[in-house]
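K.L.:
Need coordinates for the below:
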Amino acid sequence: MNIFACSNYRDTMRTTKILLADDHTLIRECLIAMIEKAPGLEVVAQAGSGMEAVRLTYELKPDLVLMDLVMPDGNGIEASRCILSAFPDTKVLMLSMYGDARSVRQALEAGGKGFLVKSCPSEEILEAVRVVSDNGFYLSSHLQGVLEHELHPAAGKLPLTSREEEVLVLMAQGKTSREIAAQLQISPKTVETHRMHLMKKLNLTNIASLTKFAIREGLLPLE
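P.N.:
A predicted model of the protein is given here:
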């Protein structure tokens, strides 16, 4: 199992609508053939550029965009920012030939919920799509060695208490203040106090930015 995958996966019958964005026709056709064989997944459109991906997202409002990193007319990073600024509930899963830490970091900072390298097996692509569509995060197993240093900072680097780190991780997993309070055996008011302290210490403004920070710093208990 990929240790860089984290999800609250639940077996549901809901169909996930997917937009494919890649400037190579052959890659799009292969992805479509693979995805449409999987139950619960449907490719609703395909785009050959970043600009086209943004336009089709406005028109079709897919649940998930499988986005190539490098494309003409706006790369995957720029397209992701445009899409997520207008449709924050849309999930973006980045797919690229490049697996360097800088590219992954840029993708996550743009709002991507996962990153795959194109050399990964088809089974991993399907796993990543399901994890991300279920509000999880996925980083390709090919990236584990590359990102080990990037995602796991040295001890003592973060300006957080152990309790604040616990609250941050649970918030990044999508738990409510009441759920966090019950798990940590503290009051919901105390959870909110920790949340405010986290945002102030890290200079962040919302839950989405806290989640990105947790991913970037390797704090999520990835399974």
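
K.L.:
drop to CA atoms for contacts and neighbour counts, all remaining ones
P.N.:
Noted.

K.L.:
In stretch 24-40, which residues are buried?
P.N.:
For stretch 24-40, burial by neighbour count (16 or more other Cα atoms under 10 Å) applies to Arg28, Leu31, Ile32, Ile35.

K.L.:
this one next, for a side-by-side:
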Amino acid sequence: MKVLLVEDDPLHAAFLRDAVDHALPEALQVLLADNGRDGEVMARQGMDCVVMDLQMRDRNGIDAARTIWTERPDTRILFWSNYADEAYLRGLARIVPHGSPYGYVLKTAPVHRLHLALRAVLAEGQVLVDREIHRIQQRQTSVTRGLSDSEYQVLLDLAVGLPDRLIALRRNMSERTVQNRLLQLYDKLGVETAEAAINKRVRAVTRALASGALNIEALRAAETDLHLWLGSRR
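P.N.:
Model (predicted):
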């Protein structure tokens, strides 16, 4: 077994290395990349198991994992992060190949839980998501009450500044359907639609950021997708 650690904090990287040595004695080679871009390059050297931080300089963990899985869909990836925002979890759900083993464990989890996750995902090929993340998701969905995929797409389009007409065109909806999705968003995000002085669209994005339904990585990805879509229409 070859294991690649992708982590930009030296102390966390050293901690991870010790955890791998303890949990995976069968690991014949353990390499370290200190950013997502180098992680992509090193994964091409036959690294079948990866432990990936999510937020790093140069290239974040979701983008790096997307590239690795596109090239090597059988790669087993355990995400190890401080973040459990709904936006990160949605981002991961969009990129995991069908049937690929992966896991998600928080850096605040006890070391024995990290050891368990390392063995479950990298050695045994299981899917494992830390139970603390499930608790955080439940707290978040008490605010957002579970945005559907369609509502989430409209929220992203709202965040990048598209008007109803272009949201309808992009998502193949009628403008009336877009307006209904907006009303559902306002309700789930707790935006007071009766308050005329409030810009409801801006308030919805603010509430989504505060609740973790959106984060900076999701907005960056939405910007990239928007430019690709606008380019395809020229």
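
K.L.:
which among the buried residues of stretch 24-40 of the first structure gets closest to Ser140 of the first structure?
P.N.:
Within those, the smallest distance to Ser140 of the first structure is 16.4 Å, found for Leu31 (Cα to Cα).

K.L.:
all helices for the first structure, in order.
P.N.:
Taking DSSP state H to define them, one finds helices in the first structure at 25-35, 50-60, 76-86, 101-109, 122-133, 144-151, 162-172, 177-184, 188-202, 207-216.

K.L.:
what residue of the first structure matches up with Leu116 of the second structure?
P.N.:
Leu116 of the second structure maps onto Glu127 in the first structure, with residues paired by TM-score structural alignment.

K.L.:
what do we get in the second structure for Leu202 of the first structure?
P.N.:
Residue correspondence, TM-score structural alignment: Leu202 of the first structure in this structure matches nothing in the second structure.

K.L.:
mind listing the strands in the second structure by residue range?
P.N.:
According to DSSP state E, the second structure carries its strands in the segments 2-6, 29-33, 49-52, 76-81, 102-106, 128-129.

K.L.:
winner for burial among those?
P.N.:
Of all those, strand 49-52 has the most neighbours on average by mean count of other Cα atoms under 10 Å, namely a mean of 27.

K.L.:
Just tell me the aligned range of it in the first structure.
P.N.:
Using TM-score structural alignment, the partner range for strand 49-52 of the second structure is residues 64-67.

K.L.:
can you check stretch 158-172 of the second structure too?
P.N.:
Stretch 158-172 of the second structure corresponds to no residues in the first structure, going by TM-score structural alignment.

K.L.:
out of everything not next to it in sequence, what's closest to Gly76 of the first structure?
P.N.:
Residue nearest to Gly76 of the first structure in three dimensions, not counting chain neighbours: Leu69, with 4.3 Å by Cα to Cα, 6 or more residues apart in numbering.

K.L.:
didn't the one you found look like it was pressed against Glu78?
P.N.:
No: distance between Leu69 of the first structure and Glu78: 9.3 Å, which falls outside the contact criterion (Cα atoms under 8 Å).

K.L.:
ok, the residue positioned nearest the centre of the first structure - contacts?
P.N.:
The residue lying closest to the centre of the first structure (Cα atoms, centre = their mean) is Lys113, at 0.7 Å. Counting by Cα atoms under 8 Å, 6 or more residues apart in numbering, Lys113 of the first structure touches Lys91, Val92, Leu93, Met94, Val132, Gly136, Phe137, Tyr138.

K.L.:
The third one touches Val131, doesn't it?
P.N.:
Pointing back at Leu93 of the first structure there. No: applying Cα under 8 Å as the test, Leu93 of the first structure and Val131 come out as separate, 10.1 Å apart.

K.L.:
quick one: which of the contacts of Lys113 of the first structure is nearest Leu41 of the first structure?
P.N.:
Ranking those by separation from Leu41 of the first structure, with Cα to Cα as the measure, puts Val132 on top at 12.4 Å.

K.L.:
tell me, how many neighbours does Leu185 of the second structure end up with?
P.N.:
For Leu185 of the second structure, the neighbour count with other Cα atoms under 10 Å is 24.

K.L.:
how about the closest residue to it other than its chain neighbours, what does it touch?
P.N.:
Take Leu185 of the second structure and drop its neighbours on the chain: the residue closest to it by Cα to Cα, 6+ apart is Glu151, 6.6 Å away. Under the criterion of Cα under 8 Å, 6+ apart, the contact partners of Glu151 of the second structure comprise Arg181, Leu182, Gln184, Leu185.

K.L.:
you'd agree the second one is up against Val154?
P.N.:
Just to be clear, that refers to Leu182 of the second structure. Yes: assessed by Cα under 8 Å, Leu182 of the second structure is found in contact with Val154 at 7.4 Å.

K.L.:
Sweet, I'm off.
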